[in-house]
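*Asks:* sharing a model prediction with you, sequence too.
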Amino acid sequence: MIPAGRRGTTTISARAVARIAQQAATEKGGAVGAVRGAATVRGRRADVSVRLALPWPGELGHRARAVQRHVASRTGELTGLTVRVTRLGVVRLRRSEDSAVASPPDEEGGAPRRWWSPRSSPAAVIALLGAVPTALLTADVVAVHAFGHAPAGWRSDVVDRLSATRADALPVTVGAIVAVVAGLWLLLLAGTPGLRSRYVVAGFPSRRTVAVDRSAVASLVRDRVLDVSGVDTVRVRVGRRRVRVRAVLAFGDRAAAREEARAAVLGAVDDCRLDRPLRCALRLRTARTWDPVPDENLVNAPAADAPAGAEHGRKETR
């Protein structure tokens, strides 16, 4: 019998580990749609990354963590490797009939109206304006008292100019005005939330909030209105409280198209589940070549120069 040390080893390829991780991602967490995975194997360790779609609405953070833990444990169990999920990417959200409803707000309070901006740029400017003079002054004072150097010329010049300047001088007045304006600006930034281009999604607890960008809402509304029969061009502008839609009708009944387009806009806004509902304003005008009653035979007729026996699909004019 061949000794155990000379029987060879079993090597699991990175592709096999990726396939196992893909299958594990579909077992728990309610992944919806195709799952793509990648893996890198180094000895007895494997780094796995998974891209998938999750159902919506649902607790995304909890669901993503559950998928990550399950993929790591299940892949390690089946392969015998030490698996680490380095990246879990949620590429899209899809509605599912069996998806869990979002958690209601906590008893402590609902989600905030808007996300607060970190104000990184104003904070960096103020910190820089305060740090540079303070550092120079500190370095000069340390040089004078610790090493016995003479005071810097700029510090003596500043002290002499300030001692000779009157309180009602023009530079003092201008500096005071600038200081007041800067102070009011900082108070305004501190008292306003910022991030006005993001809307908070309703149905999440106060400890975790989810927001969508205005461009995402505009894209969803535009796609819904373009699905209306006869609509050719759509322009959407999403403001703070209102969605303005301007559409061009190429053919069909104008009144029916208006009602269908309005219903599409309202449905798209409702599907966003925003914490603060948006008002909708729709303006529908007809194109210069508008046809109230389009010829169905002309719309659905196959091309005359198409080859015989080829499959023809209906093409709807947008």
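*Replies:* Nice, thanks for sending it over. Numbering: from 1, shown residues only.

*Asks:* C-alpha from now on. contacts and neighbour counts both.
*Replies:* OK.

*Asks:* quick one, what contacts Val228?
*Replies:* Taking Cα atoms under 8 Å, 6 or more residues apart in numbering, we find Val228 in contact with Ala257, Glu260, Ala261, Ala264.

*Asks:* one more to weigh against that first structure:
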Amino acid sequence: MSQAAPAEPAPAERVPVLEEPVRGGAHRFWSTRRVPAALLALLLLAGAGLLLYDVASVRAGRPGMRWRRVLADDLATRQLDDVVVVVGAGLAIALGLWLLVLACTPGLRSVLPMRPDAEPLRAGLRREAVEVVLRDRAMAVAGVQSVRVRARRHKAAVRAVAHFRELDYVGADLDAALRAAVEELGLARPPRLSVHVVRPARKG
């Protein structure tokens, strides 16, 4: 009597392993700065057009615009240490530095970049959305009556009012809940938490 061969074990099911998101490496989003660029372009266009029109008028035998002749005569008689010259030069330098800062900085300070994943996508959260999430999580903690959240690039300040329970317990639960919420947001640079719990102000 032949003995039945043992059945082969079924191949183990391959469970996909989710890759941990890569921390860091996410840069701020660059702003298009359309309004400053448009205003500067219009200003330069108007100035260049006005100057070109005046030069063409002079070439055609007509006198130049009065403002240009007055300005040229005025600048020819003023000294370099004159107040008007110094103030005008200072304004021109300040405008140039402002334009350089706009050109060299990303802007969009209100958008916090999220951690990049395997997909070629970049995502970000506005500070208002971060504040709403942290406020909702804080209000879910037992003992919290009201809460105010201010989110910045590197810090999130939370001020809560607790109407019952000990402040130490409320603060500990609030800190744990908010740290979990910040981690779940998936920000590339999670802000530091600053939690402050107080009692309601007494009336009268």
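*Replies:* Nice, I can see it. Fair warning: this is a prediction, and the values are worked out from it, not measured in the lab.

*Asks:* superposed, what's their TM-score?
*Replies:* Once the chains are laid over each other, their TM-score by TM-score structural alignment, normalised by the length of the second structure reads 0.76; 186 aligned residues with a Cα RMSD of 3.0 Å.

*Asks:* are any of the contacts of Val228 of the first structure buried, and if so which?
*Replies:* Ala257, Ala261, Ala264 (16 or more other Cα atoms under 10 Å).

*Asks:* how about the first one, what does it touch?
*Replies:* Ala257 of the first structure makes contact with Val228, Ser229, Gly230, Val231, Leu249 under the criterion Cα under 8 Å, 6+ apart.

*Asks:* please narrow those residues to those residing in helices.
*Replies:* Using DSSP state H, no member of these falls within helices.

*Asks:* can you redo those as TSV with distance to Ala64 of the first structure?
*Replies:* Below are these laid out as TSV (distance: Cα to Cα, whole Å):
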residue	distance to Ala64 of the first structure
Val228	35
Ser229	38
Gly230	41
Val231	39
Leu249	43
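
*Asks:* if we go to the second structure, which of those are intact?
*Replies:* Shared contacts between this structure and the second structure among these (both residues aligned by TM-score structural alignment, their matches' Cα atoms under 8 Å) comprise Val228, Ser229, Gly230, Val231, Leu249.

*Asks:* before we move on, which element is Pro151 of the first structure in?
*Replies:* Under DSSP states H and E, no helix or strand contains Pro151 of the first structure.

*Asks:* then Phe29 of the second structure?
*Replies:* Per DSSP H and E, there is no helix or strand for Phe29 of the second structure.

*Asks:* run a quick neighbour tally on Phe251 of the first structure.
*Replies:* By the criterion of other Cα atoms under 10 Å, Phe251 of the first structure has 22 neighbours.

*Asks:* ok, it touching Arg288?
*Replies:* No - in this structure Phe251 of the first structure lies outside contact range of Arg288 using Cα atoms under 8 Å: 10.3 Å.

*Asks:* check which helix or strand whatever residue of the first structure lines up with Gly171 of the second structure maps to.
*Replies:* For Gly171 of the second structure, the aligned position in the first structure is occupied by Arg258, per TM-score structural alignment. Here Arg258 of the first structure sits within helix 254-271, counting by DSSP H and E.

*Asks:* enumerate the positions of that helix that are buried.
*Replies:* Quick answer for helix 254-271 of the first structure (16+ other Cα under 10 Å): Arg254, Ala257, Arg258, Ala261, Arg262, Ala264, Val265, Leu266, Ala268, Val269.

*Asks:* what's the answer for stretch 209-229 of the first structure, then?
*Replies:* 209-211, 214, 217-218, 220-222, 224-226, 228-229.

*Asks:* out of those residues, who's nearest Thr86 of the first structure?
*Replies:* Distance to Thr86 of the first structure, by Cα to Cα, is smallest for Val210 among these, at 23.1 Å.

*Asks:* circling back to that earlier point, with distance to Leu136 of the first structure as added columns, please give the buried residues of helix 254-271 of the first structure in JSON lines.
*Replies:* Listed next are those as JSON lines, based on distance: Cα to Cα, whole Å:
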{"residue": "Arg254", "distance to Leu136 of the first structure": "72"}
{"residue": "Ala257", "distance to Leu136 of the first structure": "69"}
{"residue": "Arg258", "distance to Leu136 of the first structure": "67"}
{"residue": "Ala261", "distance to Leu136 of the first structure": "64"}
{"residue": "Arg262", "distance to Leu136 of the first structure": "63"}
{"residue": "Ala264", "distance to Leu136 of the first structure": "62"}
{"residue": "Val265", "distance to Leu136 of the first structure": "59"}
{"residue": "Leu266", "distance to Leu136 of the first structure": "60"}
{"residue": "Ala268", "distance to Leu136 of the first structure": "57"}
{"residue": "Val269", "distance to Leu136 of the first structure": "55"}
